[in-house]
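[1] got a structure for you, letters missing:
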């Protein structure tokens, strides 16, 4: 089963002064048709004007993955040093037993980013923060794991991170990324009782007979295999989570 959500059908939530486009129910948006998908609690698209601040908290038992699309973004998680991200940089706020405040602030230009909220499968952990810069040299046209709660995805866990190893999630989930040249594709296979959500960040892709444009998503249930083909140069994110 594949559910498609077009870019112009995402709902809108107000978080302080910031307008957030949300795929599922979030903040003041609680429509019955916007229930979360499995262990994927939220998928939000956020744009900040220059030097604008987006603040959340308190939060607990959720991993918040922030992936920067454009501009620069500084993330400040309570109790940790501020981290500045360039385009395609990634920040993980693993809230664990509780985090009172998380702030994201844009740089001197407008910033756009996506946030993926994943329900933790491991309880009572201490809050943690991790970041990764863009790793364009590692892009080979296939899906690359950015964040994972599966130990086998990081066989060198504990070593100094120089190889683009994924950030470590408390959720048994994966967040993946692919840059696809026109006419080329990427494939991914998961296990049963999982849900896959494909987000097109840039370009046009096909998923079987379905055509998706920038900002569109496709959610796959009861399906373990996915192959996406770029109709123009495209950037996509893929989320693999357990069904509830």
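    Yep, that arrived. None of the values given here were measured: they were computed from a predicted structure. Numbers count the residues shown, from 1 in each chain.

[2] going forward, measure contacts and count neighbours with C-alpha atoms only.
    Fine.

[3] what about residue 38, how many neighbours?
    18 (other C-alpha atoms under 10 Å).

[4] That one contacts residue 242, correct?
    Yes. Between residue 38 and residue 242 there is a contact under C-alpha atoms under 8 Å: 5.8 Å.

[5] one more structure, for comparison:
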């Protein structure tokens, strides 16, 4: 199953400083057909104006992954953590039994990012936060694990059975990915691709299940791919 969800059909909220597209029901956007995809609960495509951001607010029992596409985001939380995550890099916050955090764009340019929430497998644990750089040349033509539930794979760690992966493809090139039965995959490309013979546009959402091998081809432009594979 490959369900392509065009960018134009996503939920939309423009707050001036924040222009957000919602792949799943979120805040004032509600679509009973798009509540989640397996344990993937939120995928927001956010554009955050320069010198603005999300003031302190609480979370609990959710794994929150931020993938910065352009610009940078600066994180602060009630655990005392503070850090800046730049384009192509990732931060993970395990909200655990409860945490307050803020996310600010302190840059002089717009920041664009994906914020992804995965339902936790370990409610009530100690909250945590981490970030890591991921040079894009190390994922040219193949998926690289950026964050996962495996504490030993060298990536950022969260408390769920899943992986967040990134890849880049040059125009005309392709890659393959093995999809295991029963898992829920969600893919967002930055530019047009063809996946197992189906065409998708940049920033479309692609929900995938029980497909076996995926063949992803970049069409007329270089493309950046972000994929969540979870159960």
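    On my side now, so go ahead. As the structure is a computational prediction, the values presented were derived from the model and not from experiment.

[6] So for residue 38 and residue 242 of the first structure, which residues contact both of them?
    residue 195 (C-alpha atoms under 8 Å, 6 or more residues apart in numbering).

[7] Tell me who's in contact with residue 186 of the first structure.
    141-143, 178, 180, 227-229.

[8] mind checking which helix or strand it is in?
    strand 185-189 (DSSP states H and E).

[9] what comes up buried for that strand?
    185-186 (16 or more other C-alpha atoms under 10 Å).

[10] That one against the second structure, how far on average?
    Following the fit onto the second structure, the mean deviation recorded for strand 185-189 of the first structure is 1.6 Å by mean C-alpha distance after the TM-score superposition for the first structure.

[11] what stretch of the second structure does that strand fall on?
    Counting by TM-score structural alignment, strand 185-189 of the first structure pairs with residues 174-178 of the second structure.

[12] chain center to the matching stretch: distance?
    With C-alpha atoms, centre = their mean, to the nearest Å as the basis, stretch 174-178 of the second structure stands 19 Å off its chain's centre.

[13] neighbour-wise, which of the contacts of residue 186 of the first structure leads?
    That'd be residue 180 among those, by other C-alpha under 10 Å, with 27 neighbours.

[14] these two touch, right, it and residue 231?
    No. Using C-alpha under 8 Å, residue 180 of the first structure is not in contact with residue 231; the gap is 9.1 Å.

[15] Chain neighbours aside, what residue packs nearest to residue 114 of the first structure?
    residue 45 (4.6 Å; C-alpha to C-alpha, 6 or more residues apart in numbering).

[16] count of residues packed around that neighbour?
    20.

[17] again, but for the one 10 residues further on
    Here the neighbour count serves as a burial measure; for residue 55 of the first structure (other C-alpha under 10 Å) it reads 17.

[18] Check the one 5 residues further on too.
    Applying the criterion other C-alpha under 10 Å, we find 19 residues in the vicinity of residue 60 of the first structure.

[19] if I pick it, what's in contact with it?
    By C-alpha under 8 Å, 6+ apart, the neighbours of residue 60 of the first structure are 95-99.

[20] top of those by neighbour count?
    Counting by other C-alpha under 10 Å, top hit in the contacts of residue 60 of the first structure: residue 95 with 28 neighbours.

[21] aligned partner of that residue in the second structure?
    Residue 95 of the first structure maps onto residue 95 in the second structure, by TM-score structural alignment.

[22] what's the distance between its match and residue 7 of the second structure?
    29 Å (C-alpha to C-alpha, to the nearest Å).

[23] related to what we said a few turns ago, from what I see, the match of residue 95 of the first structure and residue 127 are in contact.
    Yes. Between residue 95 of the second structure and residue 127 there is a contact under C-alpha under 8 Å: 4.9 Å.

[24] Now stretch 82-98 of the first structure: buried residues?
    Buried-residue list, stretch 82-98 of the first structure, by 16+ other C-alpha under 10 Å: 83-96, 98.

[25] The residues you listed in strands, which ones?
    Among those, the members falling in strands (DSSP state E) are 83-85, 90-94.

[26] Of those residues, just say which sits nearest to residue 111 of the first structure.
    residue 85 (10.4 Å; C-alpha to C-alpha).

[27] Distance-wise, check that closest one relative to residue 50 of the first structure.
    15 Å.

[28] just residue 225 of the first structure next, same as before
    40 Å.

[29] circling back: which one of the ones in strands among the buried residues of stretch 82-98 of the first structure is nearest to residue 112 of the first structure?
    residue 85 (11.5 Å).

[30] what's the spacing between the closest one and residue 73 of the first structure?
    Residue 85 of the first structure is 5 Å from residue 73 of the first structure, by C-alpha to C-alpha.

[31] Also residue 227 of the first structure?
    32 Å.

[32] repeat for residue 50 of the first structure
    10 Å.

[33] So between the two, which is more surrounded?
    residue 73 (33 against 16).

[34] Pull the contacting residues for the nearest residue in space to the more buried one that is not next to it in sequence.
    In space, residue 73 of the first structure comes closest to residue 106 once its chain neighbours are excluded; the distance is 4.6 Å by C-alpha to C-alpha, 6+ apart. Residues near residue 106 of the first structure by C-alpha under 8 Å, 6+ apart: 48-53, 71-74.

[35] at 6 Å what do you get?
    50-52, 72-73 (C-alpha atoms under 6 Å, 6 or more residues apart in numbering).

[36] Could you do residue 135 of the first structure as well?
    By C-alpha under 6 Å, 6+ apart, residue 135 of the first structure has no neighbours at all.
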